[in-house]
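Undergrad: coordinates only, no sequence provided:
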């Protein structure tokens, strides 16, 4: 799958969004009690200049649940029931009470003790991490996505997002628990951050889906 899931081209950088914080959860299965279609993720991290794998890099992912809620920020996210996520800052601005930065936005100070759908893994010698999660839900103003952050040493070297083919989104959202929510307003071709290179290569399995993508990071931060 990796041969069809990306090249050595530098992965596009995006904002980390308003709901990132260090959840301190090194784990492969991040589902906890969240219902949804099982999604297994395989991500390969490599150097964008040399194409060599990046071992011992920390890869964090986080995303909303089937109701559009983010753990640690349930009050702010509120499922995106009207307009942009509640509590989201103006574009490019930090949320109140945040600390640290990544791609121009400050880290969130959590407002609840939930940590579902957040986790980190360390890349293998081949630069690979694997996660088990559920297919993300949606909220108004954004297409379906998973946030990803790559650390090498103490540096954040890539902040990006993983996205999904819309035919697959439609198929997943036709089933429970997603089907209970209607009114999705933003799709890939309308999303301001979407790029084709962010699309996961997804295959259907008997008990869910498997998604893969190559992430090409720039550890020396020279833009190549």
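TA: Looks like it arrived, so ask away. Just so it is clear, the structure is predicted and the values come from calculations on it, not from any experiment. Numbering: from 1, shown residues only.
Undergrad: CA only for contacts and neighbour counts going forward, please
TA: Will do.
Undergrad: residues near residue 125, how many?
TA: By other C-alpha atoms under 10 Å, 11 other residues sit near residue 125.
Undergrad: wasn't it part of a strand?
TA: No. Looking at residue 125 with DSSP: H, G, I helix; E, B strand; the rest coil, it is coil, so not inside a strand.
Undergrad: structure B:
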């Protein structure tokens, strides 16, 4: 079983961690051609220039125990696919598929931050949050934890979040030193948010199920959003894909 399949387990967090320790991350052996070496050099330079992503509010629906429910100690949270609820819950979040890829880089050194843990969450296509919103207090979908790989990446399979009244479309995340320490909110080292580009949001919100988002998006901007209005350059994801096949949002996160 790979790290990407960890959503299948339900034997407790201690079991989750022990399983992860036994997994070997497979690296790709690249060629030693001039082109490959040049690409590696450019990547290293790019990483060295990374700035720390701005610290942002976790908002009212973190599910980390700081404001009501705490999902961090629930077995099954360490997973890649966050579209389904886990444990005793069985709900499934519907919407346009979105793969979320974050690459953690230590801003002070420019080196990849491997072995750190990212707890990520966001609203569904109706603008509601599991654990908190009416009818969803028993659900825990669109929440998950991943450990950064040897190259700094964490990847989540999700759905495109809604735009709800007063907020620009976004994704929340917290960074922890390790999976073992990702069970207590007091251990987090960073909290931030990912902004989604306007052109992609416009395309998604024309599709079935996102009707309210189209209206809400027209009434908010990055300049008026209470989180991104002071700057969003380091938080704006690069998004590719289509409404037919789904999208991939990618962001380098300096920690």
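TA: Nice, I can see it. Since this is a predicted model, take the numbers as computed values, not measurements.
Undergrad: just give the TM-score of the two.
TA: For this chain pair, the superposition-based TM-score is 0.75 by TM-score structural alignment, normalised by the length of the first structure; 180 aligned residues with a C-alpha RMSD of 2.0 Å.
Undergrad: what separation do you get for the residue of the first structure positioned farthest from its centre and residue 8 of the first structure?
TA: No residue in the first structure sits farther from the centre than residue 50, which is 24.8 Å out by C-alpha atoms, centre = their mean. Going from residue 50 of the first structure to residue 8 of the first structure by C-alpha to C-alpha, to the nearest Å gives 8 Å.
Undergrad: check residue 66 of the first structure too.
TA: Counting by C-alpha to C-alpha, the separation of residue 66 of the first structure from residue 8 of the first structure is 33 Å.
Undergrad: list the contacts of the equivalent of residue 54 of the second structure over in the first structure.
TA: Aligned by TM-score structural alignment, residue 54 of the second structure pairs with residue 12 of the first structure. For residue 12 of the first structure, the contacting residues are 160, 195, 197-198, by C-alpha atoms under 8 Å, 6 or more residues apart in numbering.
Undergrad: circling back to that earlier point, more neighbours, residue 66 and residue 8 of the first structure?
TA: Counted by other C-alpha under 10 Å, residue 66 of the first structure and residue 8 do not tie: residue 66 has more neighbours, with 25 against 18.
Undergrad: contacts only, for the alignment partner in the second structure of the more buried one.
TA: Aligned counterpart of residue 66 of the first structure in the second structure: residue 125 (TM-score structural alignment). The contact partners of residue 125 of the second structure, by C-alpha under 8 Å, 6+ apart, come to 93-95, 159-162, 209-210.
Undergrad: that older thread, nearest to residue 111 of the first structure, of the contacts of residue 12 of the first structure?
TA: Set against residue 111 of the first structure, the nearest of the contacts of residue 12 of the first structure by C-alpha to C-alpha is residue 160 (23.9 Å).
Undergrad: ok so the closest one is a strand residue?
TA: Yes. Applying three-state DSSP, one finds residue 160 of the first structure inside a strand.
Undergrad: just give me the match in the second structure for it.
TA: Looks like residue 160 of the first structure aligns to residue 192 there (TM-score structural alignment).
Undergrad: I figured that match hits residue 53, correct?
TA: Yes. In this structure residue 192 of the second structure lies within contact range of residue 53 using C-alpha atoms under 8 Å: 7.2 Å.
Undergrad: so which residues of the stretch 151-255 of the second structure form helices?
TA: Ranges of helices within the stretch 151-255 of the second structure are 198-204, 211-217, based on DSSP state H, counting those that start in this stretch.
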